[in-house]
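# Model the following, please.
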Amino acid sequence: MTFEPTLDFARQLDAQDPLREFRQQFLIPPGPDGQGECLYFCGNSLGLQPRTARAAVERQFDNWQNLAVEGHFKGETPWMQFHERLQGASARIVGAKPVEVVVMNNLTTNLHLLLITFYQPTATRYKVLMEGGAFPSDQYALETQVQQRGFAPDEAIVELVPRTGEHTLRTEDILAKIEELGDSLCTVIMGGLNYYTGQVYDMGAITAAGHAVGARVGFDLAHAAGNVELHLHDWDVDFACWCSYKYLNSSPGGVSGAFVHERFADQPELLRLAGWWGYDEKERFQMKKGFKPMRGAAGWQLSNGAVLTMAVHEAALQVHEAAGGMPALRRKSELLTGYLEFLITRLGLGREQLEIITPADPAQRGCQLSLLVHRNGRDLFEHLMAVGVIGDWREPNVIRLAPVPLYNTFEDVYRVGEVLAEWASRQ
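Predicted structure coming up:
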């Protein structure tokens, strides 16, 4: 598409947008001084509240009030099986079968639980491969997992870094490193989408390369789930986890998801940390010794689900499903992000001032653009916030802006472009 830097053009795109009505299903914070709506471009950090979320929680408060403990077994949404209500939609978001997905805990807890199973080092095969500068939770989780197995993180953890003068990783370099590590590589664990640069990794190719040398392969999909199309089952990924509060709009600190490939579904002997809720539900209340896991990803559950946060998650997933799921969202996302890229590029700022470090190829990015601001970056960020453009700042000098297709419009993008153009005119 040939973009135009005009308000009329942006409004024309909005008029043609088949998802335009979904904006009304979200509560958008007010702008500066409480006037109008802000320009919210921070769904990469926290998604907006669905209008249906409050009522979904209130229904569970009513069940708690009227049924008390019997709410586990009675009512329209018995709590015993509440997590099962979320499996289908969650599986579609990540490209999985329902048996491969479970909604539970939070992301880092799930990462630890999965690493117990899928990082099983030996004296010779003990190394872990991850991207350098991964989100801190992933770094800390791996450090402690490695230490608990008796290895030094500096020796066991191998970090991938871009080539000199580049900001993102090349797929061929990732695959070459996997081949180089060979029999010493135990587990690959990477973000599906790098939180800092916005780069989407070729998860299918990485998984195939890891399996070729005998390693397990998993992904932290915190910034990918609900943002880009995923095909975890078809890619043959071993394990993955994600949060629900970014692009899935399921409340701050909301419940997480986990994926375990179907080929592990009937392997009860797999080492794991066990809990009551992961025990075979047909025999759970017999309270017997000897852990007998549920089939599939549900066998990694520990405790009964947090129903209030799962209720919000269900409400958010229903909006996601009504919008047509990831294919429909990606079609709009590529246009929205492309329009923002167009408006930033035409500012005419040199790379010594500002550069987009997110890949230009839509297949290698989601809706986030990371702006590396070499001069006065913090001033720009504070100016954006002051005029009601809500993005986020990542040290040392990156501003992340994410136009989310469920609730952002092309006019939103145009307005952000206006603010950036006004700032650029003063540089």
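# drop to CA atoms for contacts and neighbour counts, all remaining ones
Noted.
# you'd agree Leu129 is in a strand?
Yes: the assignment for Leu129 is a strand, going by DSSP: H, G, I helix; E, B strand; the rest coil.
# Does it touch Gly191 like I think?
No: Leu129 lies out of contact with Gly191 (CA atoms under 8 Å); the separation is 11.2 Å.
# now the other sequence, so there's something to compare against:
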Amino acid sequence: MNYQDTLAFATELDAQDQLGGFRNEFLIPKHNGKYAIYLCGNSLGLQPKTAKLYLQDQLNSWETLAVEGWFQGDDPWLAYHKKLIGPLSNILGAKPAEVTVMNSLTVNLHLLMVSFYKPTGKRYKILMEAGAFPSDQYAVESQVRFHGFDPADAIIEVKPREGESTLHTADIIKLIDDNADEIALVMFSGINYYTGQFFDLETIAATAHKAGAYAGFDLAHAAGNVPLQLHDWGADFASWCSYKYMNSGPGGISGVFVNERHFTDTTLNRFAGWWGYRHDQRFLMAQGFQPEVGAEGWNVSTAPIMLMALHKASLDIFEKAGGVPALRAKSELLTGYLEYMIKQVNTNFGDDVYKIITPTDPAARGCQLSVVCKRNAKAIFNYLADNGVIGDWREPDVIRLSAVPLYNTFTDVYESAQQLANALKAIN
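Prediction:
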């Protein structure tokens, strides 16, 4: 598309946007009496207007049915999680039996590594991207220590080339191949939180399997953002959070994917709990864990219904919008326009103050653009916030901006670029 640096162009794109009405499904924060420009869905998605209703329905069931709410009412809690599986399997490119909803992201990664990090002999190392989100780094470090290994030896990190910010798939492949005899697990983000790079998960999984290792993914910044085909790509496992692009509330419920080829593998360890026991005999309260077939066999604790209700409010909007394929088409245009407008600001000032480190290829990114501010970075970030543009800050000099197709507009993008320009005028 031939973008233009005019408000008229942005408003025309908004008028043509078939998904534009979904913005009205969300509660947008205000700044000085006007709607803020919210470009922070990569950190916390906006609240669906239906969230209070969905939550209130379950509070009403608790009020009127108490414990019988597990078995009675319009949405008996015992099977409530099943209402989420269809929409999630569509978002993740998985079979319904491969998906379940449980816990929070890092807890799930630990539980999954109990099953899929199986160090033996010289095959004990975990390969991951350098600069992964700290929680992933801490989880992997603690897992290798738990098995008696030194993280400095047992963790292999793929680093960007000198002078670059993002990774080359060829370098990931080479490092896996070079260490094929020692790698037990390849554990990668779907999208790197800092750079916004969307990795080639299919190739990473295939290369890991060729090396004799498992492949698992943290999809915190990918789920609900970019097209995923976990089953077809051959991923062994994955987990994600629901509070970013899936708009399910701060600390919202997570979920896991386990490839169906592992359902009957009795060599896999797992930390068991009552909620993962086979459903048809759960209430017999028998000793000896017998897992439910499918990803639900990895469940541990009782379903948190209130968190699931908030999750369902957002997932229902995804379904109405046509799912990730429809959202992705708009997302590529929207993020492309944001990229264009940031570059226009640089051109107009004759100085590349704003350097985008996220890949330019739409296939290698999602909604997010990570922008290095070459001078007065924190002051510029504060200026944006003071003028109603909500992004987020990452040390030492990166502003992350995400134009989310469910609720952001092309006018949002245009006006945020105007504030980026105004910041340069105001801050010497």
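# shared neighbours, Leu129 and Gly191 of structure 1?
Taking CA atoms under 8 Å, 6 or more residues apart in numbering as the contact criterion, Leu129 of structure 1 and Gly191 have no common neighbours.
# tell me, stretch 291-304 of structure 2 lands on which residues of structure 1?
Against structure 1, the aligned range for stretch 291-304 of structure 2 is residues 293-306 (TM-score structural alignment).
# So for the matching stretch, what gets flagged as buried?
Residues of stretch 293-306 of structure 1 classed as buried by neighbour count (16 or more other CA atoms under 10 Å): 293-302, 304-306.
# Kindly report the same for stretch 343-355 of structure 2.
Lys343, Gln344, Val345, Asn346, Asp352, Val353, Tyr354, Lys355.
# Just give the closest residue to the equivalent of Ala215 of structure 2 over in structure 1, not the sequence neighbours.
Superposed on structure 1 with TM-score structural alignment, Ala215 of structure 2 falls opposite Val217. Once flanking residues are discounted, Val217 of structure 1 sits nearest to Val188: 4.7 Å by CA to CA, 6 or more residues apart in numbering.
# What segments of structure 1 are helices?
In structure 1, the helices defined using DSSP state H lie at 7-16, 53-67, 87-94, 107-118, 136-148, 153-156, 171-181, 203-212, 232-235, 307-322, 325-345, 377-386, 410-424.
# What is the equivalent residue in structure 1 for Asp265 of structure 2?
If you follow Asp265 of structure 2 across to structure 1 using TM-score structural alignment, you land on Gln267.
# Report the separation between that match and Pro293 of structure 1.
Distance of Gln267 of structure 1 to Pro293 of structure 1, given as CA to CA, to the nearest Å: 9 Å.
# And for Ile116 of structure 1?
According to CA to CA, Ile116 of structure 1 and Pro293 of structure 1 sit 15 Å apart.
# and what of Ala323 of structure 1?
Distance, Ala323 of structure 1 to Pro293 of structure 1, using CA to CA: 35 Å.
# May I see the helices of structure 1 organised as CSV, with distance to Gln25 of structure 1 added?
Converted to CSV, these look like this (distance: least, CA to CA, whole Å):
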stretch, distance to Gln25 of structure 1
helix 7-16, 16
helix 53-67, 10
helix 87-94, 18
helix 107-118, 26
helix 136-148, 32
helix 153-156, 46
helix 171-181, 38
helix 203-212, 32
helix 232-235, 29
helix 307-322, 8
helix 325-345, 15
helix 377-386, 24
helix 410-424, 16
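# so which of those comes closest to Gly47 of structure 1?
With CA to CA, the closest approach to Gly47 of structure 1 among the helices of structure 1 belongs to helix 307-322: 10.0 Å.
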